[in-house]
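*Asks:* give the three-dimensional model of this entry:
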Amino acid sequence: MTLNPLQSTLLPPASTLGRLRVATYNIHKGVRGLGPMKRLEIHNLGQGVEALDADMVFLQEVRLFNHREAKAFARTTFGWPDGGQADFLAPEGYEVAYRTNAITRDGEHGNAVLSRWPIGDIGHHDVSDHRFEQRGLLHVPIQWNGVTVHTVTAHFGLIHASRVRQARRLADFIAHTVPEGAPVVVAGDFNDWGEKLDTPMADCGLQRAREAQGRASKCLTFPSRVPVFALDRFYTRGLACRSTFVPRGGAWARMSDHLPLVAEFDLA
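*Replies:* This is a model prediction of the structure:
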């Protein structure tokens, strides 16, 4: 068996079986750089996702297909993967849920969940606030240790007013879709540069995941080379955060403009 160097040197081991370990990661469509410096990172991201050793991995900016980039990378050493990026990134034995958010000239991209636990019916809810940004919520109920955890993967807009409206639509979606009292994990890239979204999300009954007495600097994820913003987050209901972790180092900084955020929860 080949040892994954990311797993052995940069991540703490997973905790006890009864604790839920989750990760959220904006993978930047599996590509980094511009022009002749553009490089394919999806193969390295596969090792990164495996190294996270999470029960559930929430992904944003995931491609099902893109004809232009598939052609551009066809002659590289490893090449553009066959099939969608979500299936390609899923470790062996994980179930996959994916839905498209945005349609572009050459392809599309959206959100995904990779789960080592059984998943239920996959839902998608459009929360686009204007025609220039196509945004959606991916809803996946997951059976974890005999409990149904309702997961929502989100990628909010670039304008604060849009994010507030999307938080309200998220609240309406949960109220109409998720049973009252059921555990909820909302994960993703919230683009909340000004740290103003916690109150609107609390109004939805969702609390931002922070470990007790934890340092805010532990959760900085953007930009990946010198992170100064905590754009990637978990908001939860019915779960207690026990730890948070952001893997760092040159390998992680190279793969995407975001770093992944890892957290562990117990039932509240």
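*Asks:* please count neighbours and contacts with C-alpha atoms only from this point.
*Replies:* Noted.
*Asks:* secondary structure element holding His176?
*Replies:* Secondary structure from DSSP states H and E places His176 in helix 160-177.
*Asks:* quick one: Tyr25 from Ala74, how far?
*Replies:* Separation of Tyr25 from Ala74 (Cα to Cα, to the nearest Å) stands at 25 Å.
*Asks:* mind listing the helices in the stretch 151-268 of the chain by residue range?
*Replies:* With helices called from DSSP state H, counting those that start in this stretch, the stretch 151-268 of the chain shows them at 160-177, 198-203, 250-255.
*Asks:* what is the longest one packed up against?
*Replies:* By that I understand helix 160-177. Packing partners of helix 160-177 (3 or more Cα pairs under 8 Å, 6 or more residues apart in numbering; DSSP states H and E): helix 198-203.
*Asks:* to compare against the first, here's another:
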Amino acid sequence: MKIRVATYNIHKGVSSFRSTPRVLALKKAIGLFDANVVFLQEVQGRHDRYQARYGEKVRSPHHHWPEAAQHEFFAGESLHAAYGMNAVYDHGHHGNALLSAYPIANMHNHDISDHAYEQRGILHCILETEAGNIHCYVVHLGLFEGSRRRQTDALVNCVKESAGENEPVIIAGDFNDWRNTLSDCLRLKLGVVEVFDELERRSSRIGDLVRNVAGRQQRLVPARTFPAALPWFRLDRMYVRGFKVEHAEVLHGPQWARLSDHAPIVANLQLA
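*Replies:* Have a look, this model is predicted:
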């Protein structure tokens, strides 16, 4: 079975500059992924201030803010959706979400907040496909390195407790891991591969021979996704287990820079 997967931090549905709504444009952009499953971070479940200013009753077509929660608006009638509320404030809340062409058999949001100033979570969804269940984990880790290490430990425990060793797994989202210190832990403890690492490993066999002679290991690095206008930092990741990675790319350029501060990742996977 082939599956196309995307991950995208949508910056709460507002532009990086001036914080103007981009919800309508984001829905169209998500459609361009042509993906079976979409992992979303910073999804606005409710925002009373934007609703009052840009809602349907205000009739602001260029800066529209739908009455429905963003994940429900993006899903429409054609996709299944799940939402994990993480950050709650007086005028609303936001968190992670999953959009799926496959039925979502079960979902659970795990609170991995490390301190009072950042609310973070892991949204775990089990998808029912014709080839069996697939475990999906939508991730958005903290801004501080110590927090990310502890949250990664929580992610490892979450996957081990909820998915069997032989069950396919997709972990994707915004890891904020700009120094790439977490990948080795996930590879060793969960048996996952990062999609760009896997493609690079398969395409560099000659380089492997040279490195073996020199006694050096291959340096694996994820793709650059932030900032979207000129991606430099490697913040967003997609790790898989039980899949062959056929293709992976970062979507960047003026169109994507207008929508969010992160560039999306899209990958084609083949169930092993």
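*Asks:* and the TM-score between them?
*Replies:* The TM-score (TM-score structural alignment, normalised by the length of the first structure) is 0.87; 249 aligned residues with a Cα RMSD of 1.9 Å.
*Asks:* and the equivalent of Val226 of the first structure over in the second structure, how far is that from Ala257 of the second structure?
*Replies:* Matched by TM-score structural alignment, Val226 of the first structure corresponds to Leu230 in the second structure. Going from Leu230 of the second structure to Ala257 of the second structure by Cα to Cα gives 8 Å.
*Asks:* which of those two has more neighbours?
*Replies:* Between Leu230 of the second structure and Ala257, counted using other Cα atoms under 10 Å, the more crowded position is Ala257 (20 against 16).
*Asks:* thought the more buried one was touching Ala229?
*Replies:* Yes: with contact defined as Cα atoms under 8 Å, Ala257 of the second structure counts as touching Ala229 (4.7 Å).
*Asks:* returning to that earlier point: between the helices of the stretch 151-268 of the first structure, which gets nearest to Val152 of the first structure?
*Replies:* Ranking the helices of the stretch 151-268 of the first structure by proximity to Val152 of the first structure (Cα to Cα) places helix 160-177 first, at 9.0 Å.
*Asks:* quick one: map Pro141 of the first structure onto the second structure.
*Replies:* So Pro141 of the first structure corresponds to Ile126, using TM-score structural alignment.
*Asks:* just give the nearest non-adjacent residue to its match, would you?
*Replies:* Spatial nearest neighbour of Ile126 of the second structure, excluding adjacent residues (Cα to Cα, 6 or more residues apart in numbering): His135 at 4.7 Å.
*Asks:* same question, Asn9 of the second structure
*Replies:* Nearest non-adjacent residue to Asn9 of the second structure, counting by Cα to Cα, 6+ apart: Gln41, 4.5 Å away.
*Asks:* tell me how far that neighbour lies from Glu128 of the second structure.
*Replies:* Gln41 of the second structure is 22 Å from Glu128 of the second structure, by Cα to Cα.
*Asks:* and if you look at His11 of the second structure?
*Replies:* 29 Å.
*Asks:* grab the nearest non-local neighbour of the residue nearest the centre of the second structure.
*Replies:* The residue lying closest to the centre of the second structure (Cα atoms, centre = their mean) is Gly173, at 2.6 Å. Counting by Cα to Cα, 6+ apart, Gly173 of the second structure lies nearest to Val139, which is 4.7 Å off, once chain neighbours are set aside.
*Asks:* so that neighbour makes contact with Asn176?
*Replies:* No: Val139 of the second structure is not in contact with Asn176 according to Cα under 8 Å; the separation is 10.1 Å.
*Asks:* of those two, give the one with the bigger neighbour count.
*Replies:* Neighbour comparison, Val139 of the second structure and Asn176: the larger count goes to Val139, with 30 against 20 (by other Cα under 10 Å).
*Asks:* on that earlier part again, need the counterpart of the residue nearest to the centre of the second structure in the first structure.
*Replies:* Counting by TM-score structural alignment, Gly173 of the second structure corresponds to Gly188 in the first structure.
*Asks:* neighbours of the counterpart of the residue nearest to Ile126 of the second structure in the first structure, just the number please.
*Replies:* Following TM-score structural alignment, the counterpart assigned to His135 of the second structure within the first structure is His150. Here the number of neighbours of His150 of the first structure (other Cα under 10 Å) works out to 23.
*Asks:* can you give me every residue that contacts Asp236 of the second structure?
*Replies:* Contact analysis of Asp236 of the second structure by Cα atoms under 8 Å, 6 or more residues apart in numbering lists Thr7, Ala172, Gly173, Asp174, Phe175, Asn176, Asp177, Ala223, Arg224, Thr225, Ile265.
*Asks:* who touches Pro17 of the second structure in this structure?
*Replies:* One correction, residue 17 of the second structure is Phe, not Pro. Shown in contact with Phe17 of the second structure (Cα under 8 Å, 6+ apart): no residues.
*Asks:* circling back to that earlier point, Tyr25 and Ala74 of the first structure: who's more crowded?
*Replies:* Between Tyr25 of the first structure and Ala74, Tyr25 has the larger neighbour count (other Cα under 10 Å), namely 23 against 13.
*Asks:* so the more buried one versus Ala70 of the first structure, what's the distance?
*Replies:* 22 Å.
*Asks:* does the counterpart of Lys28 of the second structure in the first structure belong to a helix, a strand or coil?
*Replies:* Alignment note (TM-score structural alignment): Lys28 of the second structure maps to Gln47 of the first structure. Look at Gln47 of the first structure: counting by DSSP: H, G, I helix; E, B strand; the rest coil, its state is helix.
*Asks:* wait, Gln47 of the first structure touches Glu41, no?
*Replies:* No: contact status for Gln47 of the first structure versus Glu41: not in contact, 10.3 Å apart, counting by Cα under 8 Å.
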